[in-house]
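Chemist: sequence first, then the predicted structure:
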Amino acid sequence: MFHTEIIHFIQSFETELLTKIFLFFTALGYKEFFFGFTIIFIFGVDFKKGLALTHVIIITGLLTELLKQLFSLPRPYHVDNKIKMLWTNKSNPSKFTGGGTDSFFGLPAEDIIQYYRTKTGTIFGLPSGHTSTAVTIWGSLILLYKNNWIKFISVLMLTAIPFSRLYLGRHFLGDVLAGYLLGGLLLLFFYNIYYKNRFRRFSSRSIKYSKKFFIHLIYLLFTPLIIFVIFPHVHTELSGALLGINFLLVVFTAKGFPILYSSLGKRIASAFTALVFFSASSFILYFILSTLLEQTDLLKFVSTAFITGFGIWLTAKICAGLKLLHLDHYKD
């Protein structure tokens, strides 16, 4: 699973068109896409489902990063300088050649693993974050919506995004398979606690069942704090964003979630307005906080939580003021 021969074989079919196609698909696995996707989903499709899906995406990203640090295994282009770095115009600078495994379940050469574990700034590969998040995002859409077009697009993404990582030389087959496994397990977990019950845990009625609501409340609010305290240097901003999203889920569970109009035009206008306003307000708030205060891990955590939570709440207020959604909090 950590053979470089697989990557060499796939890259033997390299063409300029294929590279452009797979660069497009791999771009759908970066934070810029997730940012736009979640805001558009929240303000243009379904507010409650959008926040819950954002929670799932962030959890997936955090667990993926934690596992990357735990395993600390190099990427294909680290172990073999003959692997093409097709996502950039630069040549492969690795000093190693043919450092992949010789057996199916074997790992890359031990000296190469240790070299990159001690090298500052190494971005490890196992599991593939593009794959794990693709499974939770597009798998969630398959579970939530029965539309055949959504299923077709989702299956395409579930195939093309992970394969793009192999073609571009970013991941081993083992990284991708581990990403599928992690994403699948998380999708199964969230299906059972959220999707199967139609998000009843975020219903105002759930508060009546005080014990279950209290347990869910602890999970939502303390998980980001625990992750930050134990792993302060692992994607601090993601932990902060998770706290911001989870706080909104708690507040809206108690008060009721904003409702989008049924009009397609208003939904499009709401999504566009939210994307522009939230992007601008996030940038301004981040610039002010980073300028006035020293950039410590704690500040990054707190500021990202504030920007995410307050930013989405304020954006909802703006959209409501423009009559693009209801803020009279429907309670289900």
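Modeler: Looks like it came in fine.

Chemist: hey, let's count contacts and neighbours off CA atoms from now on
Modeler: Will do.

Chemist: Leu327 sits in which helix or strand?
Modeler: strand 325-330 (DSSP states H and E).

Chemist: ok, Leu17 next?
Modeler: Taking DSSP H and E as the criterion, Leu17 maps to helix 16-27.

Chemist: give the buried residues for that helix.
Modeler: In terms of neighbour count (16 or more other Cα atoms under 10 Å), helix 16-27 has its buried residues at Thr19, Phe22, Leu23, Phe25, Thr26.

Chemist: name the helices or strands packed onto that helix?
Modeler: Packing contacts for helix 16-27, counted by 3 or more Cα pairs under 8 Å, 6 or more residues apart in numbering; DSSP states H and E, involve helix 148-167.

Chemist: how about whatever helix or strand comes next after the helix it packs on: buried residues?
Modeler: Following helix 148-167 in sequence order, the next helix or strand is helix 173-190 (DSSP H and E). Neighbour counts over helix 173-190 (16+ other Cα under 10 Å) mark 173-184, 186-188, 190 as buried.

Chemist: what's the closest of the residues you listed to Phe35?
Modeler: Closest approach between these and Phe35, by Cα to Cα: Gly183, at 18.9 Å.

Chemist: so that closest one sits against Thr133, correct?
Modeler: Yes: between Gly183 and Thr133 there is a contact under Cα atoms under 8 Å: 6.3 Å.

Chemist: so what sits against both of those two?
Modeler: Thr60 (Cα atoms under 8 Å, 6 or more residues apart in numbering).

Chemist: ok, Ser203 - how many residues close by?
Modeler: The tally of other residues near Ser203 (other Cα atoms under 10 Å) stands at 21.

Chemist: let me redo that: Thr296
Modeler: Using other Cα under 10 Å, Thr296 is surrounded by 11 other residues.

Chemist: again with the one 4 residues further on
Modeler: Around Lys300 sit 22 other residues, with neighbours defined as other Cα under 10 Å.

Chemist: leaving out the residues flanking it, which one is nearest to it?
Modeler: Glu237 (6.0 Å; Cα to Cα, 6 or more residues apart in numbering).

Chemist: name the helices or strands packed onto the host helix or strand of the one you found?
Modeler: Glu237 belongs to helix 236-255 when elements are defined using DSSP H and E. On a contact count with 3+ Cα pairs under 8 Å, 6+ apart, helix 236-255 meets helix 47-71, helix 210-230, helix 297-321.

Chemist: next, the angle from the last one to helix 210-230.
Modeler: With axes from the mean of the first three to the mean of the last three Cα atoms, to 10 degrees applied, the angle from helix 297-321 to helix 210-230 works out at 130 degrees.

Chemist: from the contact counts, what lies against helix 297-321?
Modeler: helix 236-255, helix 264-292, strand 325-330.

Chemist: from the chain's centroid, how far away is stretch 149-156?
Modeler: Here the centre of stretch 149-156 is set off from its chain's centre by 19 Å, with Cα atoms, centre = their mean, to the nearest Å.

Chemist: how about stretch 190-200?
Modeler: 19 Å.

Chemist: use this one as the comparison:
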Amino acid sequence: MFRTDINHWLQQWDHSFVYWFFEGVSALGTALVLIVLLYSIMIGVDLKKGFGIANMFFYVILLTLLFKSVVDYPRPMAVDTTLNGFGRKANTENLTKLQPEGYFDTFSEPLLQKIRNQKAAREGFPSGHTSLITAIMFGLALIFRRRWLSVLSATIIVLMMFSRMYLARHYLGDVLGGLVVGLLFTYLVYIIWQRIFSNPKNSNATAYFMLSPLVLVPLYTWFPAFPAGTFIGLNLGYLAIQRIWGNPVYSPQTGLRIASVAVFAFIAFLSTYINRRLGFPEYGLVSLLLYIVFSMISFLSAAFVCVQAKWWEFE
């Protein structure tokens, strides 16, 4: 699973159309697209269900980042210089002779040391694009229970796996690892979410569920501050909306829903831009707390705009 045979097999079909198709598929797993998709579900469709999917997404992304850091496996282009990296800088030394020989073998220590010493493309396992698109698409299929959505989700997930291997960003083992992480932890969060939100009167359980990411605070050295802080801040924002205004009922007018999504996305990206410009450290308690505050304030600010514009009503 950690040999480049399948990457070479996929790249034998190389063509400009194939490249742009798989490049487009991979773009679906980028932060910009996924954040817009999340806000479209949360603000354009259903806040409660959207936040269920958002929690699945953030737990998966944090665990993916943790596994990447701990495992620290190389990417195919860092080992096999004969692969087409499609503009991505690869290793200058061909290390294919040090690849695992058996299908289920893992990387040898000599190969890992060479890659890490040269600072070549690393942290390939598990595939983040695969795990994150799996979290959102599988979450959508679980919560909304539409047959067409299940078929679409499975198709996009499989295409994402092939795109990452074709572009030489991941081994077969990487994308399978991303698939397992995405499916397993999305389903675990879904089970908890379903039991809690199936009883709307159980407000305490809802609060506990939304506050559970606070366990990340004492683990600030394990997880990057930005995704962890954003996760906690969004959940706190959700609870604040429920306490201040109640559960929102979105306008039946599609245009107003699109406007609401645009407001939330714009304020979220503006907040993110400011955070990045301030240059907070990637890890650290202060960074985490600041991201929590920024995330919560930006979410509540967008909600305030929608309330004042009378785009939202409340139960």
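Modeler: Happy to help now that I have it. Quick caveat, the model's predicted, so the values are computed rather than measured.

Chemist: the helix holding Leu17 of the first structure aligns to what range in the second structure?
Modeler: Aligned by TM-score structural alignment, helix 16-27 of the first structure corresponds to residues 16-27 of the second structure.

Chemist: can you tell me the closest non-neighbouring residue to the residue nearest the centre of the first structure?
Modeler: Nearest to the geometric centre of the first structure sits Ile57, at 4.1 Å (Cα atoms, centre = their mean). Computed as Cα to Cα, 6+ apart, the closest residue to Ile57 of the first structure that is not its neighbour in sequence is Thr133, at 6.3 Å.

Chemist: quick one: map the one you found onto the second structure.
Modeler: Alignment note (TM-score structural alignment): Thr133 of the first structure maps to Leu132 of the second structure.

Chemist: so its match is in which element?
Modeler: Per DSSP H and E: helix 128-144 holds Leu132 of the second structure.

Chemist: and that helix, what does it pack against?
Modeler: So helix 128-144 of the second structure, by 3+ Cα pairs under 8 Å, 6+ apart, packs with helix 47-71, helix 147-166, helix 172-197.

Chemist: sorry, back to before: buried deepest among the helices and strands packed on helix 297-321 of the first structure, which one?
Modeler: The highest average neighbour count among those, using mean count of other Cα atoms under 10 Å, belongs to helix 236-255 at a mean of 22.

Chemist: whichever helix or strand comes after that one vs the second structure, average offset?
Modeler: Next along the chain after helix 236-255 of the first structure, taking DSSP H and E as the criterion, comes strand 257-260. Mean deviation of strand 257-260 of the first structure relative to the second structure after superposition (mean Cα distance after the TM-score superposition for the first structure): 2.2 Å.

Chemist: which stretch of the second structure lines up against strand 257-260 of the first structure?
Modeler: Under TM-score structural alignment, strand 257-260 of the first structure corresponds to residues 247-250 of the second structure.

Chemist: thinking again about what came up before, what does the helix holding Leu132 of the second structure rub up against?
Modeler: 26, 28-30, 34, 38, 49, 53-54, 56-57, 60-61, 64-65, 147, 149-150, 153-154, 156-157, 160-161, 164, 175, 178-183, 186-187, 190.

Chemist: how about a cut-off of 7 Å?
Modeler: Helix 128-144 of the second structure is contacted from outside by 29, 49, 53, 56-57, 60-61, 64, 149-150, 153, 157, 160-161, 175, 178-179, 181-183, 186, using Cα atoms under 7 Å, 6 or more residues apart in numbering.

Chemist: can you give me the angle that helix makes with helix 16-27?
Modeler: Using the same axes, to 10 degrees: helix 128-144 of the second structure against helix 16-27 is 60 degrees.

Chemist: buried residues of helix 128-144 of the second structure, list them for me.
Modeler: Judged by neighbour count (16+ other Cα under 10 Å), helix 128-144 of the second structure contains these buried residues: 128-142.

Chemist: nearest to Ala207 of the second structure, of those?
Modeler: Lowest distance from Ala207 of the second structure to these (Cα to Cα) belongs to Gly139, with 20.6 Å.

Chemist: distance check, the closest one against Ala303 of the second structure.
Modeler: 24 Å (Cα to Cα, to the nearest Å).

Chemist: cool, and Pro248 of the second structure?
Modeler: Distance from Pro248 of the second structure to Ala303 of the second structure, counting by Cα to Cα: 10 Å.

Chemist: more neighbours, these two?
Modeler: More neighbours surround Ala303 than the other of Pro248 of the second structure and Ala303, with 23 against 19 (other Cα under 10 Å).

Chemist: can you tell me which residue in the first structure aligns to that one?
Modeler: Under the alignment (TM-score structural alignment), Ala303 of the second structure pairs with Ala316 in the first structure.

Chemist: what sits against its match?
Modeler: Taking Cα under 7 Å, 6+ apart, one finds nothing in contact with Ala316 of the first structure.

Chemist: I'd like the distance between it and His329 of the first structure.
Modeler: Applying Cα to Cα to Ala316 of the first structure and His329 of the first structure gives a distance of 11 Å.

Chemist: among the helices and strands packed on helix 236-255 of the first structure, which comes closest to Gly169 of the first structure?
Modeler: The nearest among those, by Cα to Cα, is helix 47-71 at 17.2 Å.

Chemist: how big is the offset of the closest one relative to the second structure?
Modeler: Looks like 1.3 Å for helix 47-71 of the first structure (mean Cα distance after the TM-score superposition for the first structure).

Chemist: surely Val79 of the second structure meets Asn94?
Modeler: Yes: Val79 of the second structure is in contact with Asn94 according to Cα atoms under 7 Å; the separation is 6.0 Å.

Chemist: these two - which one has more neighbours?
Modeler: For Val79 of the second structure and Asn94, the more surrounded residue by other Cα under 10 Å is Val79, and the numbers stand at 27 against 14.

Chemist: ok, for the more buried one, nearest residue in space, not its chain neighbours?
Modeler: Sequence neighbours aside, Leu95 is the residue nearest to Val79 of the second structure in space, at 4.9 Å (criterion: Cα to Cα, 6+ apart).

Chemist: translate the one you found into the numbering of the first structure.
Modeler: Using TM-score structural alignment, Leu95 of the second structure pairs with Thr97 in the first structure.

Chemist: contacts only, for that match.
Modeler: Val79, Asp80, Asn81, Lys82.

Chemist: most neighbours among the residues you listed, which one?
Modeler: Val79 (23 neighbours).

Chemist: contact partners for that residue?
Modeler: Neighbour list for Val79 of the first structure: Phe96, Thr97, Gly98, Gly99, Gly100, Ile112 [criterion: Cα under 7 Å, 6+ apart].
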